[in-house]
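Asker: Quick one: sequence and predicted model below, then my questions.
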Amino acid sequence: MKYKLEPGQSLDPNEFILKGFEDLEISTQIVIRDALNRGLEVEILERKSHFIRLNGNGKSRLVKEASKTELDSYMTFLVMENKTVTKRILEESNIEVPKGTSVSDISSGLEFLKKIQNRIMVVKPVTTNFGIGITILPKDSHESEQAKALELALSLSETAIIEEFAPGNEYRFLVIGDECVAVCNRIPANVKGDGKKTIRELIEEKNQDPRRGVGHVTPLEKIQLNDTELSVLKEAGKDPNTIPKSEETVFVRKNSNISTGGDSVDVTDLAHVSYKKLAVQAAKAVDAKICGVDIIVEDLSSEGKYKILELNFNPVLYIHNYPYSGKNRKVGEKILDLLGF
């Protein structure tokens, strides 16, 4: 199917659901909307894989899942997909990354962890998205906890990474071309107490926000109350029927992924220019034109210590266009610029 607006027609860029394209993930909807508003022709090649073609201005470009384009090579994708290789290349470019190792079996992982005492460690698959398979081990964690974390990571990938936990706050820097176009603070799924409602009621209330849905077709995901969330609450001495104090923030997830109910907060204007330059440098190290760079920093507003956690070859756009709070950074427009439209 091919689509093109009539002269004088336009689509509201602030409406996050694009009529007729509701089945496509929201980042793809952003690119389609922006392309149509530029007078381009949009051709849907395969809906289930979010594969489209853009035509106009004498050009034709293929785009998959909004940020996969012909401008990035397959090898660039493979490098960013493999966190061990990514870390190696970043280190060779004198970019700071968490120190650690890679293992391919549980016994090797346990042996390495025995040497690490009184330190918080992270165990994750060498290839992962949306925070799947990542475990944060507390100081002096028990061997059974370590084995469980390694088993989980190795069930999802042939290799597991064990690395030091980097203190600070994690931010997503979006690099398009030679520019860092947006910075987002992703806050783990949470609710704020009012002194009256239970955690379950607060979650139900927060999930009423029309921006929250299921399956990446809305800017935010609904907060769940499954085993992981219940475990986090139990660890904090709470359960779904607990009534938090007024203004008390209760987290039900440890990972900050928007895909697990987290909040996206635009902090582009607060980020120090040194971190934006660092994000561009990291993307260039792997020859990526479109890249999500996850950086841990202690103070975003001033130059200082940092660690780059990973590079993402298919960064979502909606956290920057439709954040939980903050400005719409119109990153779909930046991708069209990069594609030559």
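Answerer: Structure's in. What do you need?
Asker: CA atoms for contacts and neighbours, from now on please.
Answerer: Will do.
Asker: Can you show me the strands along the stretch 151-300 of the chain?
Answerer: Secondary structure of the stretch 151-300 of the chain by DSSP state E, counting those that start in this stretch: the strands cover 160-164, 169-176, 179-187, 190-192, 212-213, 220-221, 249-251, 263-266, 290-297.
Asker: Please compare the first structure with the one that follows:
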Amino acid sequence: MKYYQHTIEGLRNSIPVEAYGYTVSMYSVALEGWRRGLTLKFINKNRSKAKTVYSLSDGRKEHVFTVTRGDIVPPEAITICVNKDMTKKQLMQNGVPVPAGIICDETFTDKQIIEAANEIAYPLVVKPVDGTGGKGVISNIRNEDELKSAINYVKHQLNYKTLLIEEYFEGKDYRLYVINDKVVAGLEKLPAHVIGDGVRTIKELLDKKNDERTKSPALRNRPIKIDSETHSLLRRLNYTVDSIPNDGEKVFLKTKNNISSGGDSIDVTDELSERIKEIAVNAANAIPGLAQCGIDMMVNKEEDKGVVLEINSRPHITAHLFPMSGHARDIPKEIIDFYFPNSEQNLDKPLYYFDFKSIFNTFSEGLCKEYVVPDVPKGSLVSKRFRVTGVHGSTGYLKRVQSEAIKLKLNGYVKHLKNGETSIVVSGKTKSVERFETIINQVNERYSVTKIVEKRWTKPVQIGFEIKKNSTKNRDNKMQKNRSKEKKSIDMDQSLLIERDYYREQYLNIINSKAWKITKPLKSIRKILSNK
């Protein structure tokens, strides 16, 4: 399978590395507004890149955003969405289909939770009322023993006091994005898995898939890791990581399907039925003032039925922008269209983007409370690249080029290449670029340049002008070393993990067996007598 075949044109090569991961959601919306000529201001309210607060203004009105959520969404709607119990009650009151369930607060004992859950038909789902990011959600609980384990984990190990017990709806796990009464994107979430080719081992297939994930700004630092859960799932299939699955066989490596756990995102926007989209829109409308949100649903495509699980008022959109399979969806455009309907998307070349590392570092060090990004270049613009031979290694040349570019208010960079050439990329007003070309030719004469090749530059350009270091090789080597180290660690510990998990599973089977439960009192009596 080829991943990321359909990338939003405006985001290709436009997201700096410092904005990778969850920060892509915030950055993509801010970038869309800034490119339209809106004034972009970052506000130092916290030190989390993924939760950076920023505002966009057209001179007449200003809207403040956190991640993808703008200030049109009222605090009351946010409060409801954060609490799963309140959300569910609101949905039920408005006739939106939800799974049957019951809330068990901190006054419930474990026994009372089990008794309440037994009133609902198995399989079940246990989740914390105030959990986020899929943490503490245990699905497809098939019997009372599994329910006890789930309660122990969520309530006592994760320390969530109030639990929501729901019926498990058989279907596919969807995330739909709704804005202004319209579903603009939908994706299916699948747990981490590999697909066999009849030749490579599971470990080799996983290595290849992790390499593919590094190509995505959303997943570059989120590899699928082999852990005890992986070994347990494989053992049920009589597999190890060195087994070779059949061609086309799908082998699951995790049970959770959230993207942060290695899950895949498959775009299904064009496959959504009108009924499913209607449920999602009705769910958003059930929360007063919720103009934009992410709707988590379980969908049975064959019966065209669905239930709403949760609503997120501040959803990340990275999986929609960079799905593992299918078309990317331009949610940033939809958001800015909604908040600034009189603005127009601008994808004319050359495209520009802004640095985020310096902004975040400035905030982290407490150097300023607000940062206004310089306006996007306007007018008759052009981008050019010059490949210069004869000045490699000269720091003075790099500084002189940077100085001349800054004087002319040009954007781009200068960099010594590994092949001995020096690359200069400049972008800005046509007259300024022409003036730069004249000046740089004069500079080249002083530095004994032997050759210069000029070419039009078509990739997006970061505003400002910097001297780039050739650090790609070092970064790649570091990533390769980390990958090799992790792989070596997995190889060394694999047999121990398999053996540990096997005996743990055998132990649980024994203590949960009827024979053990019947003879346990006798064992206790014998222990007491032996101590006398």
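Answerer: The structure has been received and is ready for your questions. As the structure is a computational prediction, the values presented were derived from the model and not from experiment.
Asker: and of the strands of the stretch 151-300 of structure 1, who's closest to residue 38 of structure 1?
Answerer: strand 169-176 (18.9 Å; C-alpha to C-alpha).
Asker: Which residue range of structure 2 does the closest one align onto?
Answerer: Under TM-score structural alignment, the counterpart of strand 169-176 of structure 1 in structure 2 spans residues 172-179.
Asker: before we move on, the earlier item: so can I have TSV of the strands of the stretch 151-300 of structure 1 showing mean neighbour count and distance to residue 327 of structure 1?
Answerer: Formatted as TSV, the strands of the stretch 151-300 of structure 1 follow (neighbours: other C-alpha atoms under 10 Å; distance: least, C-alpha to C-alpha, whole Å):
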stretch	mean neighbour count	distance to residue 327 of structure 1
strand 160-164	23	33
strand 169-176	25	14
strand 179-187	22	10
strand 190-192	20	21
strand 212-213	18	18
strand 220-221	26	15
strand 249-251	17	23
strand 263-266	24	6
strand 290-297	25	18
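Asker: right, and those strands - which one's nearest residue 228 of structure 1?
Answerer: Going by C-alpha to C-alpha, the one of those nearest residue 228 of structure 1 is strand 249-251, 11.5 Å.
Asker: Next, the mean deviation of the closest one compared to structure 2.
Answerer: Once fitted to structure 2, strand 249-251 of structure 1 is off its aligned match by 0.7 Å on average (mean C-alpha distance after the TM-score superposition for structure 1).
Asker: Run through the neighbouring helices and strands of that strand.
Answerer: strand 190-192 (3 or more C-alpha pairs under 8 Å, 6 or more residues apart in numbering; DSSP states H and E).
Asker: Would you mind getting the average deviation of the strand it packs on from structure 2?
Answerer: Looks like 0.7 Å for strand 190-192 of structure 1 (mean C-alpha distance after the TM-score superposition for structure 1).
Asker: Which parts of the stretch 1-150 of structure 1 are helices?
Answerer: With DSSP state H, counting those that start in this stretch as the criterion, the stretch 1-150 of structure 1 has helices at 26-37, 74-81, 83-92, 106-114, 143-156.
Asker: and the fourth one, which residues are buried?
Answerer: Within helix 106-114 of structure 1, the residues scored as buried using 16 or more other C-alpha atoms under 10 Å are 106, 109-110, 113.
Asker: thinking again about what came up before, dump the strands of the stretch 151-300 of structure 1 into CSV; add distance to residue 235 of structure 1 as well.
Answerer: Formatted as CSV, those follow (distance: least, C-alpha to C-alpha, whole Å):
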stretch, distance to residue 235 of structure 1
strand 160-164, 22
strand 169-176, 21
strand 179-187, 19
strand 190-192, 15
strand 212-213, 26
strand 220-221, 23
strand 249-251, 11
strand 263-266, 21
strand 290-297, 24
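Asker: of those strands, which approaches residue 337 of structure 1 most closely?
Answerer: strand 169-176 (9.5 Å).
Asker: Who are the packing partners of that closest one?
Answerer: Checked by 3+ C-alpha pairs under 8 Å, 6+ apart, strand 169-176 of structure 1 has strand 179-187, helix 273-285, strand 290-297, helix 331-338 packed alongside it.
Asker: switch to 7 Å and redo it
Answerer: If you count contacts as 3 or more C-alpha pairs under 7 Å, 6 or more residues apart in numbering; DSSP states H and E, strand 169-176 of structure 1 packs onto strand 179-187, helix 273-285, strand 290-297.
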